[in-house]
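Q: Let me see the structure of the following:
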Amino acid sequence: MSYTLDRADLADLARGAALLGTGGGGDPYIGRLLVDQALKETGRTITVLDPAELDDDMFVIPTAQMGAPTVMVEKIPRGDEAVIALRTLERHLGRRADATMPIECGGINSMIPLLVAAHTGLPVVDADGMGRAFPELQMETFSVYGVPGSPLAIGGENDEMVIIDTGHDNKRMEWLARGITIRMGGVAHIAEYSMTGADVKRTAVPNTLTLGLRIGRALRTARAEHRDPIAALAATMADTLYNKVRVLFRGKVVDVERRTEAGFARGNATLEAFDGDGKLELTFQNEHLVARVNGEVRCVVPDLICVLDIDTAEPITTEGLRYGQRAVVVGISTPDLMRSPEALAVFGPRAFGLDVEFRPVEELVPE
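A: Next up, the predicted model:
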């Protein structure tokens, strides 16, 4: 069912999107502030469209930010760059968008289409192409199931406009766009994967904005009522496509190694159990890719690895990890369309150079 989103919903959505970002995707707090300011200035609310209700011939252009999350902490967007990218792509295609949509539901890219909607009045489709956050543009269910990302438009903070068209080669599209983004200062805004309503229904992970809202509300309410937020999270996910939640580890952050490299935030983090008996090691490229407890894999991409503050249950991003933080690390199953052989070839562990085979988190950590 379609519905209206307003400023009061943004804090919960940002919290849920931070969790779905699996540590990456850019801090949605900054995106939340940008959307809130735009809605305040325009007086608009945002219409969120259920993908099941889309007309097959509806024209949808997803919008997003790309770049290293560590850069965005210091390089806050002006606010209209994604609109520039959208309008540039519309001119190139000779067709106006009927709606926009996230390419990923995690992190700041849950917010960028809302920012576009606040400025333009376009509705936003309640779906995305990652079901979480991934670091590269070809890592989309859109791409896996046959939608070309090209042509892609990039909008920069100095009103630069770039069109990239690599046909059906979405990986090369990512490579070229990453180079341009680096030269724009490490962060840029894009419009890509233009598609019909029929394509959305066939290739997108459905109702993920709603999922982010539900997660954010559940964590907030559990904290206010002094209930276990992890139990509340598991209960919230039970009737969704993400219905397996496993606690992987509880402990303190004892080491973080992080670097910005080739347009990505890469690194490792180590947590030590509170009793000193056991360690968890995280490897990330913008997002957490694999969690190992005492050397054994407990969760691996594309399943979600989420680090939460143990007292508040607020998600901690990879750029926010610090020595001494007390955290609980949670693994969450991804939808089946993200676990197919075709999907794993694009965003499974081997796609990141990991010498690990994918196994579902519910098998690695049985109840």
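Q: drop to CA atoms for contacts and neighbour counts, all remaining ones
A: Will do.
Q: Can you list the residue ranges for helices in the stretch 251-367 of the chain?
A: For the stretch 251-367 of the chain, the helices defined by DSSP state H, counting those that start in this stretch occupy 341-347, 361-364.
Q: Turn those helices into JSON lines, including distance to residue 54.
A: Shown next, in JSON lines, are those (distance: least, C-alpha to C-alpha, whole Å):
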{"stretch": "helix 341-347", "distance to residue 54": "24"}
{"stretch": "helix 361-364", "distance to residue 54": "33"}
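Q: Of these, which is nearest residue 67?
A: helix 341-347 (17.8 Å; C-alpha to C-alpha).
Q: residues in contact with the closest one?
A: Residues from elsewhere that reach helix 341-347 (C-alpha atoms under 8 Å, 6 or more residues apart in numbering): 134, 138-141, 144, 301-302, 337-338, 351, 358.
Q: here's the other one to compare against:
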Amino acid sequence: MHIDKAALGDLACGAAFLGSGGGGDPYHNRLIGEARIARQGPFQLIGLDALADDALVAPCGWIGAPAVSIEKLPNGSEAARGLRRLEQLLGRRVDAVLPIEIGGGNALAPLLAAAELGIPVVDADGMGRAFPESQMSIFSIRGLSACPSVLTGPCGSLAVIETPDNHAHERLARQLSIALGGDAHMVEYPLTGRQAKDHAIPGSISTAIAAGAAIRAARANGAAPFEALFAALRGSRLYPFAGVLFDGKIVDLEREIRDGFSCGNIVIEGFGGAGRMDLAFQNENLVARRDGTVCAMTPDIITIMDRETADAITTDRLKYGQRVKVVGAAAPWMLREAHALALVGPAAFGMADPYIPIETLNPWRTA
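A: Coordinates of the predicted model:
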């Protein structure tokens, strides 16, 4: 499969939704990707089954506060420099890359790196959405090491990270990203082809493209874009339940950069006196409460979208007065297992609420 200009736009749209508010705004990477397609042709996308078992696969993406990336643009060489350094460390060529997370701009970043090295992108990712911390990947959940990893900044700085565990890796990488201005590129969790087949979340890139394409087609045909999105997600089988959680206007917003993350709270007032919704985020939206009652929580996806266009609004793009729909979707099943919830569920973010699946909390669960 190849990703041409139209598919790239669909990927940007679908990945923005799957980011649950995080992963970075895909706009800048989309522009760079379109320019590269114009010069070199479409990006190459392969399935997990196309990998040799002994292939070297490099997950990669950006680490830092998404709000920083709006004003502090990359120089364009960070990913390729990181991948080439990994090749030096391991003494062999990288055969393919994949996104460490499918959410937001991080879904597109590996395409640009792959084109620079002349290698394909694998139709899979490491999170099935976006999460704020490195150890929240499926590879860490399944016991794989993030190291050696390579972190690069736009100023030319490069650091190789080796730590005894993945929590220590996240802490060190986070502090380095802060020192580099709050945003840096990281190549991590180097995998064999066999490990990628066994553990990566399959089909997430093609699912994001299908979701974006469904929204685009609905707009063009005067159909309902939200219903088109939900149908595409259900058809993927990765995200079997999806629906609208709330409809209203943003009336309060608190956002700050804290410890290398974009953190804050959002208040949405429902139309026609339909109550209110409160959301908390750490790069990504973590929990949504409707009139004080939880209606969605991590690892399930919570995305704020423009109520007319169905454009996903990342947490760094939220503004007072925006008229929005809050949309939820079930996370991939592997993120809902008990050992996974210890790393990506509510308790991992200090919340006392026990995890309850989004389809149990909402009336559209049987749709």
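Q: Any chance of JSON lines for the helices of the stretch 251-367 of structure 1, columns distance to residue 108 of structure 1 and mean neighbour count?
A: Output for the helices of the stretch 251-367 of structure 1, formatted as JSON lines (distance: least, C-alpha to C-alpha, whole Å; neighbours: other C-alpha atoms under 10 Å):
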{"stretch": "helix 341-347", "distance to residue 108 of structure 1": "20", "mean neighbour count": "17"}
{"stretch": "helix 361-364", "distance to residue 108 of structure 1": "25", "mean neighbour count": "18"}
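Q: For the longest strand seen in structure 2, grab the matching residue range in structure 1.
A: Ranked by residue count under DSSP state E, the longest strand found in structure 2 is strand 242-258. Alignment of strand 242-258 of structure 2 against structure 1: residues 245-261, by TM-score structural alignment.
Q: which residues are in contact with that stretch?
A: The list of residues contacting stretch 245-261 of structure 1 from outside it, by C-alpha under 8 Å, 6+ apart, reads 68, 70, 233-234, 237, 265-274, 280, 293, 298-299, 310, 319, 321-333, 361-362, 365, 367.
Q: now swap in stretch 202-218 of structure 2 and tell me
A: By C-alpha under 8 Å, 6+ apart, stretch 202-218 of structure 2 touches 7-15, 18, 47-48, 102, 107, 123-125, 128, 224-226, 228-229, 232-233, 236, 238, 310.
Q: check contacts around residue 72 of structure 2.
A: Here residue 72 of structure 2 is in contact with residue 183 (C-alpha under 8 Å, 6+ apart).
Q: give me every residue that touches the residue most central in space within structure 2.
A: When C-alpha atoms, centre = their mean is applied to structure 2, the residue found nearest the centroid is residue 103 (1.8 Å). By C-alpha under 8 Å, 6+ apart, the residues touching residue 103 of structure 2 are 15-20, 22-24, 128-130.
Q: Mind doing that once more with 6 Å?
A: Counting by C-alpha atoms under 6 Å, 6 or more residues apart in numbering, residue 103 of structure 2 touches 15-16, 18-19, 23, 129-130.
Q: In strands, which of these appear?
A: Going by DSSP E, the strands hold none of the contacts of residue 103 of structure 2.
Q: mind giving me JSON lines with those residues and columns for distance to residue 163 of structure 2 and neighbour count?
A: Formatted as JSON lines, the contacts of residue 103 of structure 2 follow (distance: C-alpha to C-alpha, whole Å; neighbours: other C-alpha atoms under 10 Å):
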{"residue": "15", "distance to residue 163 of structure 2": "30", "neighbour count": "36"}
{"residue": "16", "distance to residue 163 of structure 2": "31", "neighbour count": "33"}
{"residue": "18", "distance to residue 163 of structure 2": "30", "neighbour count": "32"}
{"residue": "19", "distance to residue 163 of structure 2": "27", "neighbour count": "33"}
{"residue": "23", "distance to residue 163 of structure 2": "24", "neighbour count": "32"}
{"residue": "129", "distance to residue 163 of structure 2": "25", "neighbour count": "31"}
{"residue": "130", "distance to residue 163 of structure 2": "23", "neighbour count": "31"}
